[in-house]
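Q: Fold the following.
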Amino acid sequence: MTTARIERLVTSGQFSLDGGTWDVDNNVWLVGDDHEVVVIDAAHDADAIAEAVGDRRLTAIVCTHAHNDHIGAAPALADRTGAVIWLHRDDLPLWRQTHPDREPDAWLRDGLVIEAAGADLTVLHTPGHAPGAVCLHDPGLGAVFTGDTLFQGGPGATGRSFSHFPTLVDSIRDRLFTLPPETRVLTGHGDSTTIGAEAPHLEEWIARGH
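A: Okay, the predicted model is just below:
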């Protein structure tokens, strides 16, 4: 039985891509216990995230994808804590748009397990919203962290560079909707949902995308 728990912090800032900028609120997820923790998506505000970490050891900063609103605070947080920044290599071109002078420290790959205080976060490569987008699934926690791949009410956006709607739908169908229906979907923005709540709408999304 894992002793790990999930904490949510909401940070605010801007998302910029393809010449546009939007104000956004992001979910920053912390998974760990009283001693060590990992951060999923270091968005916007390194100070606020460091405060949420407190005196715990931050072992990893896992980036679900490399849009600037999800990685903006990662280097500052890593420099402050010594944590390793993890990213899927396919998102390196996006990463370099935000951090041209600082590479991630390690590469996520499908099937890799990142441990945090007894939690085992398994990487699911789910391209579509971004080429290197990943989700992180832990059956013990009954949760999947989906970044911007799947939200309450539908898939992530695919109208901008590096994104592709049919690929995203394939990722959701093949990698996420095969998880148990009670699995909590902890998203990059907004409210949480479950696999069971979203799975019945797959055909609608496919129709909408054509």
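
Q: all contacts plus neighbour counts: C-alpha atoms, from now on.
A: OK.

Q: which residues touch stretch 67-84?
A: 13-17, 24, 26, 41-47, 49-50, 57-61, 63-65, 85, 94-95, 98, 102, 104-106 (C-alpha atoms under 8 Å, 6 or more residues apart in numbering).

Q: Could you also give me the structure for this second sequence? I'd like to compare it with the first:
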Amino acid sequence: MAGQVRVDHAVSTGTFSLDGETFDVDNNIWVIGDDDECVVIDAPHSVDDILAVVGERRVKAIVCTHAHDDHVRVAPALREKVVAPILLHPDDRPLWELTHTDHLWDLDLADGQTLDVGGTTLTVLHTPGHAPGAVCLYASELGQVFTGDTLFCGGPGATGRSFSDRPTLEDSIRAKLFALPDDTVVHTGHGDDTTIGAEAAALGR
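A: Down below sits the predicted model:
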């Protein structure tokens, strides 16, 4: 018996680089699954940090919320280690190729696509704005959504860099995320959790 689905979390420290600037960042690592299998959401700075959360479980997929280097830097190395496909929305190819010139991801993500793991289902929500191919992953049965850098505790993700657009991001958040129940827990790419209701009240639906 595999046991109940759960969400495991750790923080990994490294850098984010874009447009000729580099910053120190702490990234959340999210792993969803049961005792036997799991999906890794994003692959930031350290394979070892991710494997410490995975443990002995079989990794079904490495799902990238977007292709900024602090979210995909170790994705190919992790793929080699756990023998699992990398999933990314194809609109993020220009960003991916800034970090990985010799390796592509394995499978494209699409809006409305579903991924099954550990007895629960993740639904892909394409939420462009922070990045063209940014996605969120909604676990409706758990009342949780993994938003990458689309939505944080305190508002939308950053849009001051290449390949990003603030009006597009706010439209994505209002259309895709604020349509979810207010008590949905938001697991972000950086920083603390929040809820859909709290962020909708702050930004306005």
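
Q: TM-score for these two?
A: Scored against TM-score structural alignment, normalised by the length of structure 2, the superposed chains reach a TM-score of 0.97; 203 aligned residues with a C-alpha RMSD of 1.1 Å.

Q: Quick check: nearest residue in space to R174 of structure 2, chain neighbours excluded?
A: Once its chain neighbours are removed from consideration, R174 of structure 2 has its nearest residue in R205; the separation is 5.9 Å (C-alpha to C-alpha, 6 or more residues apart in numbering).

Q: outside of stretch 39-54 of structure 1, which residues touch it?
A: Contacts with stretch 39-54 of structure 1, where a contact means C-alpha under 8 Å, 6+ apart, come from 9, 11-14, 26-31, 37, 58, 60-64, 69-74, 76-77, 147, 188.

Q: Out of those residues, which sit inside helices?
A: When DSSP state H is applied, the contacts of stretch 39-54 of structure 1 are split such that D69, H70, I71, A74, A76, L77 fall in helices.

Q: and which of those is nearest P180 of structure 1?
A: The nearest member of these to P180 of structure 1, counting by C-alpha to C-alpha, is H70 at 26.7 Å.

Q: number of nearby residues for the closest one?
A: Other residues within reach of H70 of structure 1 by the criterion other C-alpha atoms under 10 Å amount to 26.

Q: Nearest residue to it in space, please, no chain neighbours.
A: Closest residue to H70 of structure 1 in three dimensions, ignoring its sequence neighbours and counting by C-alpha to C-alpha, 6+ apart: A43, at 4.6 Å.

Q: one step back: show the buried residues in the ones in helices among the contacts of stretch 39-54 of structure 1.
A: D69, H70, I71, A74, L77 (16 or more other C-alpha atoms under 10 Å).

Q: do you know how far F145 of structure 1 is from C63 of structure 1?
A: Here the distance between F145 of structure 1 and C63 of structure 1 works out to 11 Å (C-alpha to C-alpha, to the nearest Å).

Q: Which residue ranges of structure 2 form helices?
A: 47-54, 69-72, 75-82, 93-99, 166-172, 196-203.

Q: Could you pull up the average distance between the fourth one and structure 1 after superposition?
A: Helix 93-99 of structure 2 differs from its equivalent in structure 1 by a mean of 0.5 Å after superposition (mean C-alpha distance after the TM-score superposition for structure 1).

Q: Figure out how far that helix is from the centre of its chain.
A: If you compare the mean C-alpha spot of helix 93-99 of structure 2 with that of the full chain, they lie 16 Å apart, counting by C-alpha atoms, centre = their mean, to the nearest Å.

Q: got a list of contacts for that helix?
A: Here helix 93-99 of structure 2 makes contact (C-alpha under 8 Å, 6+ apart) with A67, H68, D69, V72, R73, L104, F163.

Q: let's see it at 6 Å
A: With contact meaning C-alpha atoms under 6 Å, 6 or more residues apart in numbering, helix 93-99 of structure 2 is reached by A67, D69.

Q: and if you look at the fifth one?
A: Contact with helix 166-172 of structure 2 is made by T127, P128, G129, T159, as judged by C-alpha under 6 Å, 6+ apart.

Q: Kindly indicate which of these lies nearest L137 of structure 2.
A: T127 (10.1 Å).

Q: residues near that closest one, how many?
A: When counting by other C-alpha under 10 Å, one arrives at 28 neighbours for T127 of structure 2.

Q: Who are the contact partners of it?
A: When contacts are taken as C-alpha under 6 Å, 6+ apart, T127 of structure 2 is in contact with A134, V135, S172.

Q: Reformat those residues into TSV and put neighbour count and distance to L142 of structure 2 next to each item.
A: As requested, the contacts of T127 of structure 2 are exported to TSV (neighbours: other C-alpha atoms under 10 Å; distance: C-alpha to C-alpha, whole Å):
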residue	neighbour count	distance to L142 of structure 2
A134	29	22
V135	30	18
S172	22	22
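
Q: so which of these hold up in structure 1?
A: For the contacts of T127 of structure 2, the subset whose aligned partners also touch in structure 1 (both residues aligned by TM-score structural alignment, their matches' C-alpha atoms under 6 Å) is A134, V135, S172.

Q: rewinding a little: give me the buried subset of the contacts of stretch 67-84 of structure 1.
A: Buried residues within the contacts of stretch 67-84 of structure 1, counting neighbours by 16+ other C-alpha under 10 Å: 14-15, 26, 41-46, 49-50, 57-61, 63-65, 85, 94-95, 98, 104.

Q: just checking, which of the residues you listed belong to strands?
A: Residues from these lying in strands, with DSSP state E as the criterion: Q14, F15, N26, R57, L58, T59, A60, I61, I85.

Q: With respect to F151 of structure 1, which of the residues you listed is nearest?
A: Each of those was checked against F151 of structure 1 using C-alpha to C-alpha; the closest is N26, at 12.5 Å.

Q: Perfect, that will be all.
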